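*Asks:* The sequence and its predicted three-dimensional model are supplied below.
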Amino acid sequence: MDGVPDVRQLLAAEQEEPTDGSDGSQDLRDRLGGLSAAERERSLRELVRTTVAEVLSYRDKTEVDTDKSFLELGFDSLTSVELRTQLNRATALRLPATVVFDYPTPAALAAHLAATLFAAADDTAGEPGEEEIRRALAAVPISRFREAGLLPALLRLADTAEAGPDAPTDDETSELDSMDIENLIEIALDGSDS
C-alpha cells in the first residue's frame, strides 16, 4: 500500500503527528471494563460502525452493515488507512495499515479490538492477588528456594544483592522468626555435611 501516493502521504503524516501522551486504550478499557465480553464487543462494534460511517461520509451509521465486507462498503486503500488512523486515535492501539484486509468486516474488526484491548486484563483476571502471592511465598521454606536455585534470583528481585548472596534480608530474618523448629533444623542442616 506504500506504493499508492495518497496512502504514502497519509502514512507519513500519521507518523509526524505528535502524541499527547494520553492512553486512549486505557480510557476505553476503563469505560468498557465493567461490561461483559459481549457488551464490550457490541460497544466496539458501534465504535467501528460510527468510524466507518465517518470515513465513508455516510449520513447515518445505521447505513453500515457490520457483517458486510469493507470492500462491499466502499473501502479502498486510502479510506482503509484513514479508518485505521481514526481507530488508532480512539483506542491508542497501533493497528496495521492492512487492518481492513486482515479483519474484512466491521464485526470481525470489533472482535479483534475487543481481544486486543482486553486480552491482558482477561488473562490476569484469574491470577491471585498480591497478598495471596505473599502468603504463598512466605509459606515456602527458604531451603526450598535454595534447592531450586531461586534464592539468588529472589534476592536480586528484592534488590538486596548488594548485601551479598548469602546475607539474610529483613524479610528472611522475619520469616526465620516465624518458622517452626522443623524448618529451622532443616535450614541449619542444609549447610552442614551431615
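*Replies:* Looks like it arrived, so ask away. Numbers count the residues shown, from 1 in each chain.

*Asks:* Only C-alpha atoms from now on, for both contacts and neighbour counts.
*Replies:* Noted.

*Asks:* How far does the host helix or strand of Thr51 sit from its chain's centre?
*Replies:* Assigned by DSSP states H and E, Thr51 falls within helix 37-55. Once both centres are worked out by C-alpha atoms, centre = their mean, to the nearest Å, helix 37-55 turns out to sit 20 Å from its chain's centre.

*Asks:* Show me what it is packed up against.
*Replies:* With contacts taken as 3 or more C-alpha pairs under 8 Å, 6 or more residues apart in numbering; DSSP states H and E, helix 37-55 sits against helix 77-91, helix 106-124.

*Asks:* Switch the ones you listed over to CSV; also include distance to Glu14 and mean neighbour count.
*Replies:* Formatted as CSV, the helices and strands packed on helix 37-55 follow (distance: least, C-alpha to C-alpha, whole Å; neighbours: other C-alpha atoms under 10 Å):
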stretch, distance to Glu14, mean neighbour count
helix 77-91, 7, 19
helix 106-124, 20, 17
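
*Asks:* Take this one as well and set it beside the first:
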Amino acid sequence: MSDQLQSSAVDGAKITTAKILAWVEEWTEANHLKVPSDFDQTFAEAGFDSMHSVELAFFLEERLKIKIDDTVLFDYPTFASLAEHLLSLAQPAEAGQGDYAVASSSPASGTGNW
C-alpha cells in the first residue's frame, strides 16, 4: 500500500496507514501482546481477545478523533485491513462531513474471521 495514496490528516498532522499501524504496534506492546511481523496477520493470531479489541478501538478513537465501533476488529480481522478501514473513515471526517465519523461494522470482507 502506498502511503501517498493512503493518507489523511488529524489536527493538521498527516495520518497514513503506516501511522495507524505504528499506533496499533505501540498499544500491542504496551499490553504485552504479540507484535505482528506481518500486518496481514489476524488479531487472534497475535493473542487478542474481545476485551483487547474494545480497548484498542478506544485507543484508536482517541488518536484519530473519530467514533469507532467496538466490534471493528471482528469486521476487519487483520492489522492491515483495520488500518486501511480506519484511514478511509478519517478521510471523510477531514473533509468536514460532521464532528465525528463512525467506524461502521460493514466490512469489505472477512466478517468474523478472527
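*Replies:* Happy to help now that I have it. A quick note: this is a predicted structure, and the numbers were derived from the prediction, not measured.

*Asks:* Quantify their similarity with the TM-score.
*Replies:* TM-score for the superposed chains, counting by TM-score structural alignment, normalised by the length of the second structure: 0.64, backed by 88 aligned residues with a C-alpha RMSD of 2.6 Å.

*Asks:* returning to that earlier point: tabulate the helices and strands packed on helix 37-55 of the first structure (JSON lines), appending distance to Arg156 of the first structure.
*Replies:* Formatted as JSON lines, these follow (distance: least, C-alpha to C-alpha, whole Å):
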{"stretch": "helix 77-91", "distance to Arg156 of the first structure": "37"}
{"stretch": "helix 106-124", "distance to Arg156 of the first structure": "25"}
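
*Asks:* Nearest to Ala37 of the first structure, out of the ones you listed?
*Replies:* Ranking those by proximity to Ala37 of the first structure (C-alpha to C-alpha) places helix 106-124 first, at 8.0 Å.

*Asks:* Pretty sure Pro36 of the second structure sits in a strand.
*Replies:* No. When classified by DSSP: H, G, I helix; E, B strand; the rest coil, Pro36 of the second structure is found to be coil rather than part of a strand.

*Asks:* Trace it over to the first structure, please.
*Replies:* When the first structure is aligned by TM-score structural alignment, Pro36 of the second structure is paired with Val64.

*Asks:* cool, His85 of the second structure as well?
*Replies:* Residue correspondence to the first structure (TM-score structural alignment): His85 of the second structure is matched to His112.

*Asks:* Any figure for the gap between its match and Pro152 of the first structure?
*Replies:* Noted for His112 of the first structure: a distance of 41 Å to Pro152 of the first structure, by C-alpha to C-alpha, to the nearest Å.

*Asks:* likewise Asp30 of the first structure?
*Replies:* 38 Å.

*Asks:* So which residues lie in contact with stretch 106-121 of the first structure, not counting its own?
*Replies:* 25, 29, 37, 40-42, 44-45, 48-49, 66-70, 99-100, 103 (C-alpha atoms under 8 Å, 6 or more residues apart in numbering).
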